[in-house]
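Chemist: heads up, no residue letters with this:
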């Protein structure tokens, strides 16, 4: 199976936010921050007293604003500095290997040596290791290609899989 993909900056930024804000710690800490900010605002208006210091509320407000801003700028900078991620890539999947070709590079990986394969609503994330992944957007694939790729991954053994049904 062969198909071509191209990642744009908007999709890359969305993926970075998704991968960051799906973690339980991030979800819990962000939710707690929102609750504490609301409590701090209610206390500052004089309606309720929770015993919160204004500086404490300001710290959580800083977190709510700073972390997404830093994530946005870091992801935008990473995308702009990585020429390979910006160019069209042709993927070829067989039962044994994955070949990716772009301008100036060809990469071949045995599928049985992958670390993990994860499918989200919009992406296939094919992890070579815990931190390195091939990002394959589904928007560039036909429905039968998505199904075929899922079937290739389902037939692999010894690899962590998180695929949609």
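Modeler: Yep, it's here. Being a predicted model, the structure only gives us computed values, none of them experimental. Numbering: from 1, shown residues only.

Chemist: only C-alpha atoms for contact and neighbour calcs from this point on.
Modeler: Noted.

Chemist: the strand or helix carrying residue 109 packs against which elements?
Modeler: Assigned by DSSP states H and E, residue 109 belongs to strand 105-110. Packing partners of strand 105-110 (3 or more C-alpha pairs under 8 Å, 6 or more residues apart in numbering; DSSP states H and E): strand 97-102.

Chemist: can you state the direction angle for the strand it packs on and strand 105-110?
Modeler: Interaxial angle of strand 97-102 relative to strand 105-110 (axes from the mean of the first three to the mean of the last three C-alpha atoms, to 10 degrees): 170 degrees.

Chemist: so what secondary structure elements neighbour strand 97-102?
Modeler: Going by 3+ C-alpha pairs under 8 Å, 6+ apart, strand 97-102 lies up against strand 89-93, strand 105-110.

Chemist: adding another structure so you can compare the two:
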């Protein structure tokens, strides 16, 4: 099955933010930030008799809701623009034994048996080469028939992570 794939910076930001904030530690931090917001809001609204927040609560809140997303955002943008492979239009050929990818500056063939893992998200197929690096296939530009064919191929793949 042949595909043409182009991942925009906007798409790349969306998928990486969603992957980052789906990790248990990130969910915990966001919930903790919400508790801090509630604490501060209840204190200043005088709805509950709770202790006054001190500078540490404000610093923690700033780190979680401003600094952390900013660092994640700048890292994603820097990674996207520093990698020619991410910005290129890719011609992919998925067969039952390997995936072939041709970009404007590279050519790569990977046997399915050497793939770390395959993940299907609502709007993406992620083909991980290791635990940090994935080949991204956005479903947005695929027909329902192409999505079904990719699901069939990826469903038969035995990866190194299994």
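Modeler: Good, I have the coordinates. A quick note: this is a predicted structure, and the numbers were derived from the prediction, not measured.

Chemist: follow-up on the earlier one: hey, which of the helices and strands packed on strand 97-102 of the first structure is tucked in deepest?
Modeler: Of these, the one with the most neighbours on average (mean count of other C-alpha atoms under 10 Å) is strand 89-93, at a mean of 18.

Chemist: next up, the contacts around residue 27 of the second structure.
Modeler: In this structure, residue 27 of the second structure makes contact with residue 21, judged by C-alpha atoms under 8 Å, 6 or more residues apart in numbering.

Chemist: could you report the separation of the residue lying farthest from the centre of the first structure from residue 39 of the first structure?
Modeler: For the first structure, the residue at maximal distance from the C-alpha centroid (C-alpha atoms, centre = their mean) is residue 46, at 41.3 Å. Distance from residue 46 of the first structure to residue 39 of the first structure, counting by C-alpha to C-alpha, to the nearest Å: 11 Å.

Chemist: what residues are shared contacts of these two?
Modeler: Joint contacts of residue 46 of the first structure and residue 39 (C-alpha under 8 Å, 6+ apart) do not exist.

Chemist: just to be sure, the residue farthest from the centre of the first structure is in a helix?
Modeler: No - counting by DSSP: H, G, I helix; E, B strand; the rest coil, residue 46 of the first structure is located in no helix; its state is coil.

Chemist: against residue 40 of the first structure, how distant is it?
Modeler: Using C-alpha to C-alpha, residue 46 of the first structure is found at 10 Å from residue 40 of the first structure.

Chemist: what of residue 55 of the first structure?
Modeler: According to C-alpha to C-alpha, residue 55 of the first structure stands 9 Å off from residue 40 of the first structure.

Chemist: more neighbours, these two?
Modeler: More crowded of residue 55 of the first structure and residue 40, by other C-alpha atoms under 10 Å: residue 40, with 25 against 10.
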